[in-house]
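*Asks:* Sharing a model prediction with you, sequence too.
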Amino acid sequence: MSRAGSNAGAGHSVERLRALFAEGEFPPAAAFVRPDLAPAAVLVPLVLREEGLSVLLTRRSRHLNHHPGQISFPGGRIDEADASPEAAALREASEEIALPASRVEVLGRLPDFPVGTGFLISPVVGLVRPPLDLRASPAEVDEIFEAPLSFLLNQGNHQRHAFPGEKRHYWSIPWKHYAIWGATAGILRGLSEALAQRENFR
């Protein structure tokens, strides 16, 4: 099957995503936005499947110090040796789930996302082309799975929660037996809002 035929189900979504990132500038590097927070980066991997785009997610190891057992994107702290948040996100994806950088087409970055554990996350959105031979790093990842992008971006599936006694809130997106929440759900919510805003102001 040709590349165009095998990815036909994802075509419209890919066009919308390309248009979104072609219109805006990248946000500033994390260290310059909030110098009190440690810069980190995650890869938001969108896999080109026949039935449409899916999102590649991981369940973090329950032995980690930060966010053990939570659903997340591949990623971590930006090292001094990393040339950019994009480079850090690709490196982390390779280390955590053996995703080769050569299989990823980086589309752009979403606005930086602060988390309560002292990190400022730069979400790097990339298209991932199968075939994939992924392997979880036992020290960091317990599980690798995919969920439909259309479901995760549908705001009807998003639930808003308040922190007890605070004005802040967070998002969750239940899918099957997975509880996607916190930064992962917040980043997906941000992508959903950015796409919706672009459609509204064409």
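*Replies:* Received, thanks. All values reported here derive from a predicted model rather than from experimental measurement.
*Asks:* only C-alpha atoms for contact and neighbour calcs from this point on.
*Replies:* Noted.
*Asks:* All the strands of this structure, in order from the start?
*Replies:* 38-49, 52-60, 71-72, 75-77, 104-109, 113-115, 119-128, 141-148, 159-162, 169-175, 178-181 (DSSP state E).
*Asks:* packing partners for the third one?
*Replies:* What that stands for is strand 71-72. Counting contacts by 3 or more C-alpha pairs under 8 Å, 6 or more residues apart in numbering; DSSP states H and E, strand 71-72 is packed against strand 52-60, strand 178-181, helix 182-200.
*Asks:* Residues in contact with that strand: which ones?
*Replies:* Among residues not part of strand 71-72, those counted as contacts by C-alpha atoms under 8 Å, 6 or more residues apart in numbering are 57-60, 178-181, 183-184.
*Asks:* Mean neighbour count, the helices and strands packed on strand 71-72: which tops it?
*Replies:* Most buried of those, by mean neighbour count (mean count of other C-alpha atoms under 10 Å): strand 52-60, with a mean of 22.
*Asks:* That one to strand 119-128, inter-axis angle?
*Replies:* Taking axes from the mean of the first three to the mean of the last three C-alpha atoms, to 10 degrees, one finds strand 52-60 and strand 119-128 inclined to each other by 140 degrees.
*Asks:* tell me the angle strand 52-60 makes with helix 182-200.
*Replies:* On the basis of the same axes, to 10 degrees, strand 52-60 is oriented at 160 degrees to helix 182-200.
*Asks:* Going by contacts, tell me the helices and strands next to strand 52-60.
*Replies:* With contacts taken as 3+ C-alpha pairs under 8 Å, 6+ apart, strand 52-60 sits against helix 11-23, strand 38-49, strand 71-72, strand 141-148, helix 149-153.
*Asks:* one more structure, for comparison:
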Amino acid sequence: MTHAKINPKTVPVDRVDHHLPAVPMEALQPQALRQRFVAPLAWEPEFLAEKKFLDRSPVSAAVLVPIIMRPEPTVLLTLRTMHLSTHSGQIAFPGGRMDATDADAAAAALREAQEEVGLAASFVEVLGQLPVYVTGSMFHVTPVVALVSPDFSLQLNPFEVAEAFEVPLHFLMNPAHHRHHLVNWQGVQREWLSMPYQDGDNERFIWGATAGMLRNFYRFLRA
């Protein structure tokens, strides 16, 4: 799904998950997150694959889900530049294609975060991974969850990243902010989530793959 075909902001909201409990603030603190990955509970991811809209071979990719260890933890997200060939102008985690030289998904996510936003690996503590998420553009994405020391500095790659910003983790882990959208596009019914966040004067329209991976993280933490 691309902006050239459909504007996700204009698709009506089908429902909002007000009935689901938020993840408690204490479960979002660094030590609680570390413990959850050390001793994960049984859980079921909710969003694993979008309906394919690009006919090509699968591409392995990895993204970093960077949780910044502020008194109230935040998630670092990026706004992709408009001229990129896939997912241009969308909000995303730092990340991209895996290279043959990457030892694993974590190595790929760390390399991409360094290349895209200048986040040095020395500030990052990898906690673990969430299930692979398959986008409609055939990226097989491994989300790598990590804690980030708050004294980091960023240097954005202006070709790929228009902006980097933070969203409170407790906002993203509260389903009262998770909106379901349904649309019939090219004869196929498609569904996705959005989690719009008002960041001062900017509405950060988090949707699609990024929102789907965040929803899986919610399910992981609520297990």
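*Replies:* Okay, I see it. Predicted, not measured: the structure shown is a model, and the values here were computed from it.
*Asks:* hmm, back to that, any chance of the helices and strands packed on strand 71-72 of the first structure in CSV with distance to residue 170 of the first structure as columns?
*Replies:* Compiled in CSV, these are given as follows (distance: least, C-alpha to C-alpha, whole Å):
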stretch, distance to residue 170 of the first structure
strand 52-60, 19
strand 178-181, 7
helix 182-200, 6
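*Asks:* Enumerate every residue touching the nearest residue to residue 198 of the first structure once chain neighbours are set aside.
*Replies:* Excluding the flanking residues, the one nearest residue 198 of the first structure by C-alpha to C-alpha, 6 or more residues apart in numbering is residue 20, at 7.1 Å. Neighbour list for residue 20 of the first structure: 194-195, 198 [criterion: C-alpha under 8 Å, 6+ apart].
*Asks:* Need the counterpart of residue 20 of the first structure in the second structure.
*Replies:* With TM-score structural alignment defining the correspondence, residue 20 of the first structure maps onto residue 36 in the second structure.
*Asks:* re the thing from before, now the helices and strands packed on strand 52-60 of the first structure in TSV, with distance to residue 32 of the first structure?
*Replies:* Conversion of these to TSV gives the following (distance: least, C-alpha to C-alpha, whole Å):
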stretch	distance to residue 32 of the first structure
helix 11-23	21
strand 38-49	9
strand 71-72	24
strand 141-148	30
helix 149-153	29
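*Asks:* quick one, which of the ones you listed is nearest to residue 123 of the first structure?
*Replies:* Distance to residue 123 of the first structure, taken as C-alpha to C-alpha, is lowest for strand 38-49 among these, at 5.1 Å.
*Asks:* how much space between the match of residue 20 of the first structure and residue 129 of the second structure?
*Replies:* Shown here: residue 36 of the second structure relative to residue 129 of the second structure, a distance of 12 Å by C-alpha to C-alpha, to the nearest Å.
*Asks:* sorry, back to before: nearest to residue 127 of the first structure, of the contacts of residue 20 of the first structure?
*Replies:* Closest approach to residue 127 of the first structure among these (C-alpha to C-alpha): residue 195, at 16.0 Å.
*Asks:* Tell me the residue in the second structure aligned with that closest one.
*Replies:* With the correspondence set by TM-score structural alignment, residue 195 of the first structure lines up against residue 221 in the second structure.
*Asks:* What is the aligned counterpart of residue 159 of the second structure in the first structure?
*Replies:* With TM-score structural alignment as the criterion, residue 159 of the second structure lines up with residue 139 in the first structure.
*Asks:* which residue packs closest to that match, ignoring adjacent ones?
*Replies:* Closest to residue 139 of the first structure by C-alpha to C-alpha, 6+ apart is residue 61, at 6.6 Å.
*Asks:* What is the aligned counterpart of the one you found in the second structure?
*Replies:* Using TM-score structural alignment as the criterion, the counterpart of residue 61 of the first structure in the second structure is residue 81.
*Asks:* just residue 161 of the first structure next, same as before
*Replies:* Aligning on TM-score structural alignment places residue 161 of the first structure opposite residue 181 in the second structure.
*Asks:* What is the neighbour count of its match?
*Replies:* When neighbours are counted by other C-alpha atoms under 10 Å, residue 181 of the second structure registers 21.
*Asks:* My read is that it contacts residue 189, right?
*Replies:* No. Under the contact definition of C-alpha atoms under 8 Å, residue 181 of the second structure does not touch residue 189, with a separation of 10.3 Å.
*Asks:* circling back to that earlier point, tell me the contacts of the match of residue 159 of the second structure?
*Replies:* Residues near residue 139 of the first structure by C-alpha under 8 Å, 6+ apart: 61, 63-64.
*Asks:* Out of those, which end up buried?
*Replies:* With neighbours counted by 16 or more other C-alpha atoms under 10 Å, the contacts of residue 139 of the first structure contain buried members at residue 61.
*Asks:* Nearest to residue 93 of the first structure among the contacts of residue 139 of the first structure?
*Replies:* Proximity of those to residue 93 of the first structure, judged by C-alpha to C-alpha, is greatest for residue 61, which lies at 14.7 Å.
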